[in-house]
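Novice: need the 3D shape of this:
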Amino acid sequence: MACNLSRSRLGQALLSVGLLWTTGCLSFLHPIGAPPRDLVKPCDQLPKPCRDHVYIFFVNGLDPVDYGNLVGLRDYVQKMGFHKTYYGQLYHVPYFESEMCKIHKSDPDARFVLVGFSLGANLVHTLARAVADDGVQIDLMVYLSGNHPVAMMPRDKPDNVCQVLNILASGCMKKFGERDYADNLRLEHTCHFGSPTHPQTLEVLCTALTHIAAQAPGVLPPDEFAPTPLLEEAPRPRPVTPPRTAQRDDWDFLKPVGVLRPPDAGGADSR
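Specialist: Presented below is the predicted three-dimensional model:
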């Protein structure tokens, strides 16, 4: 009986772990609180249309369970007032490329920010190159723990990228990953999966986003212009009296007698 009970508990434990692993529910291991007021205030002072011109694309790496909580970072950015956010896995990059080109055509004032975690850092670099031929400029590209052992970090900055922020974890890769073309930030006492939720990451990223939004025009993007309000009741047409003429035409005999005017005395024949 005790053996069967132990097996039952073991099975339940394995099932619970399996469900967490397959549904990406491990983000709670790296929680993120609400943004502090001193970080939100400068962003709140900007007109909402300025923030709505900023489009942020998050690309996750080999982290299907979201252990690094990149989704939490996206939610944190949304709480800052940036609602034009996209989140995806490695296989969403082709869709992101198509979406960025569409946005570039519909919103000429769009500002693009790419954030890649782990192997996603390599993918956002590829994504930036892919949209260069369409004239898309990347205002900011962020590497989160790009110093991973799976693939080497990109060695150059695409020509259409204005700024690269390279946020590096410590741990076993603490001596690797810095790039001359990027602003390098080494997080102390942080593992690979801890970089997306690190306080320094949140502060630096949100400050950069606020700076980018401040450069955007304070007008609504094309797809958000408010429709012209319709009148509840159409105005009644103003009555217009047709002009009268004293000269008769050949069709006067068809008109009612009441609307005919007598001919001018000077024009009548005297008999």
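
Novice: drop to CA atoms for contacts and neighbour counts, all remaining ones
Specialist: Will do.

Novice: so how far is Leu14 from Ala214?
Specialist: 50 Å (Cα to Cα, to the nearest Å).

Novice: give me the more crowded residue out of those two.
Specialist: Neighbour totals were compared for Ala214 and Leu14, and Ala214 leads with 18 against 12 (other Cα atoms under 10 Å).

Novice: gap between that one and Val71?
Specialist: Counting by Cα to Cα, the gap from Ala214 to Val71 is 25 Å.

Novice: tell me which other helices or strands the host helix or strand of Ala213 touches.
Specialist: Per DSSP states H and E: Ala213 is located in helix 199-214. Contacts defined by 3 or more Cα pairs under 8 Å, 6 or more residues apart in numbering; DSSP states H and E place helix 199-214 against helix 37-44, helix 48-52, strand 54-59.

Novice: please generate a structure for the following sequence too, so the two can be compared:
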Amino acid sequence: MDPSIALLAPLALLASAAAAQAGDPPLTRYTDPQGVTYQARVWSLPMQQMTAANATVARRHIAWSVSGTLPAAPVDVTMMCPVAPGGQVGAGCDVVGLNADSVVARTARRQVESVVPRLAGYPAVGADAAVRRYVRFPLRIDPATRPAVNLDTGEMVAAKLLPPLFKLGHYELPPRFARDGGTIDVLCQVQADLSVLCRPAGSSPPEIAERLPVDWANRRSTAARVPAKLTDGRPAAGKRTTITIRFEPDR
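Specialist: Just a heads-up that it's a prediction; the model follows:
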């Protein structure tokens, strides 16, 4: 299973855990995968785990959406995340002792990148400080945290009954499409906790959707939370809608 998924929750707890740390840990010598030896200060944190209490359905779904086969049973891994000069926990976390291209490691990096906010809580240092700083913690990845999601079911409603979910900028399109314009259709579904999952549902010209990363829609919709009711008074959970994003040609 993959560490990244659990990073959703663990790092949500890092700030409070950091506050409990007294002073700086001692310098320890490490060797990176390229064989370079360096000294670092590393704060050790207790076991962390992603749960429904600290990650939305949308975020948990994406945390499990990786190519490759993950173990069916819970897996414990060790995570190392950098602490920036300002004291924030960075998103560039690594899985200790695993091949960087493994399913677990790839999932961990992806989830750290897309769902882990930067958290404060550690001492600030000068930007030119030579000593690296990290937080290290065991992470449990449990298949029980994987939500059941089916974007092919649910009543279709008019997009105007929901608030705007996201918009895409020209900078995210290949140059030709940003220049010529076009449209992208996105199918979105409201989850039980009112988070939102989306996927591309067509485009004009068709090459637009073909050139975008397969997960671009979800990367832009997982932060959305919609009201419990549609504007017509019906419950929003479970409803689906199609949104058309239009791109005007650059002038």
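
Novice: what's the TM-score here?
Specialist: Once superposed, the chains reach a TM-score of 0.20 (TM-score structural alignment, normalised by the length of the second structure), with 92 aligned residues with a Cα RMSD of 6.4 Å.

Novice: about what we covered before: tell me which of the helices and strands packed on helix 199-214 of the first structure sits most buried.
Specialist: strand 54-59 (a mean of 23; mean count of other Cα atoms under 10 Å).

Novice: what angle separates that one from helix 199-214?
Specialist: 140 degrees (axes from the mean of the first three to the mean of the last three Cα atoms, to 10 degrees).

Novice: what's the longest helix in the first structure?
Specialist: helix 2-23 (DSSP state H).

Novice: can you get me a residue count around Arg240 of the second structure?
Specialist: 25.

Novice: gap between it and Thr31 of the second structure?
Specialist: 50 Å.

Novice: what do you get for Glu210 of the second structure?
Specialist: Distance from Glu210 of the second structure to Thr31 of the second structure, by Cα to Cα: 41 Å.

Novice: hmm, back to that, now the helices and strands packed on helix 199-214 of the first structure as JSON lines including distance to Leu202 of the first structure?
Specialist: Below are these laid out as JSON lines (distance: least, Cα to Cα, whole Å):
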{"stretch": "helix 37-44", "distance to Leu202 of the first structure": "10"}
{"stretch": "helix 48-52", "distance to Leu202 of the first structure": "17"}
{"stretch": "strand 54-59", "distance to Leu202 of the first structure": "14"}
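
Novice: correct me, but Gln49 of the second structure touches Ala6?
Specialist: Yes - counting by Cα atoms under 8 Å, Gln49 of the second structure touches Ala6, with 5.2 Å between them.

Novice: anything in contact with each of the two?
Specialist: Residues touching both Gln49 of the second structure and Ala6 (Cα atoms under 8 Å, 6 or more residues apart in numbering): 139-141.

Novice: just those residues: which are in strands?
Specialist: 139-141 (DSSP state E).

Novice: generate a ChimeraX selection restricted to the buried entries among these.
Specialist: Listed next is the ChimeraX selection for buried residues among those, using 16 or more other Cα atoms under 10 Å:
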select :139,140,141
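
Novice: now the ones in strands among the shared contacts of Gln49 and Ala6 of the second structure in a markdown table, with distance to Val190 of the second structure?
Specialist: Compiled in a markdown table, those are given as follows (distance: Cα to Cα, whole Å):
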| residue | distance to Val190 of the second structure |
| --- | --- |
| Leu139 | 29 |
| Arg140 | 28 |
| Ile141 | 25 |
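
Novice: surely Arg110 of the second structure is in a helix?
Specialist: Yes - counting by DSSP: H, G, I helix; E, B strand; the rest coil, Arg110 of the second structure is part of a helix.

Novice: can you report how many residues lie near it?
Specialist: When neighbours are counted by other Cα under 10 Å, Arg110 of the second structure comes out with 22.

Novice: I figured it hits Ala6, correct?
Specialist: No - at 11.4 Å, Arg110 of the second structure does not count as touching Ala6 under the criterion of Cα under 8 Å.

Novice: shared neighbours of these two, anything?
Specialist: Ala63.

Novice: hang on, the earlier thing: in the helix holding Ala213 of the first structure, which residues are buried?
Specialist: 200-202, 205-207, 209-210, 212-214.

Novice: dump those residues to JSON lines, plus distance to Asp52 of the first structure.
Specialist: Shown next, in JSON lines, are the buried residues of helix 199-214 of the first structure (distance: Cα to Cα, whole Å):
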{"residue": "Gln200", "distance to Asp52 of the first structure": "24"}
{"residue": "Thr201", "distance to Asp52 of the first structure": "22"}
{"residue": "Leu202", "distance to Asp52 of the first structure": "20"}
{"residue": "Leu205", "distance to Asp52 of the first structure": "17"}
{"residue": "Cys206", "distance to Asp52 of the first structure": "15"}
{"residue": "Thr207", "distance to Asp52 of the first structure": "16"}
{"residue": "Leu209", "distance to Asp52 of the first structure": "11"}
{"residue": "Thr210", "distance to Asp52 of the first structure": "12"}
{"residue": "Ile212", "distance to Asp52 of the first structure": "11"}
{"residue": "Ala213", "distance to Asp52 of the first structure": "8"}
{"residue": "Ala214", "distance to Asp52 of the first structure": "11"}
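
Novice: looking at those, which one is closest to Lys79 of the first structure?
Specialist: For those, the closest approach to Lys79 of the first structure (Cα to Cα) belongs to Cys206, at 10.5 Å.

Novice: how near is that closest one to Val113 of the first structure?
Specialist: In terms of Cα to Cα, Cys206 of the first structure sits 12 Å off from Val113 of the first structure.

Novice: what about Leu185 of the first structure, neighbour count?
Specialist: Leu185 of the first structure, neighbours per other Cα under 10 Å, totals 16.

Novice: roughly how far does it sit from His211 of the first structure?
Specialist: Counting by Cα to Cα - Leu185 of the first structure and His211 of the first structure are separated by 18 Å.

Novice: and Ala201 of the second structure, how many residues sit next to it?
Specialist: For Ala201 of the second structure, using other Cα under 10 Å, the count is 14.

Novice: thought it was touching Leu187?
Specialist: Yes - with contacts counted by Cα under 8 Å, Ala201 of the second structure reaches Leu187, the gap being 5.8 Å.

Novice: what packs against the strand or helix carrying Arg133 of the second structure?
Specialist: Assigning secondary structure by DSSP H and E places Arg133 of the second structure in strand 132-141. Applying 3+ Cα pairs under 8 Å, 6+ apart, we find strand 132-141 of the second structure packed against helix 3-7, strand 37-44, strand 48-49, strand 75-82.
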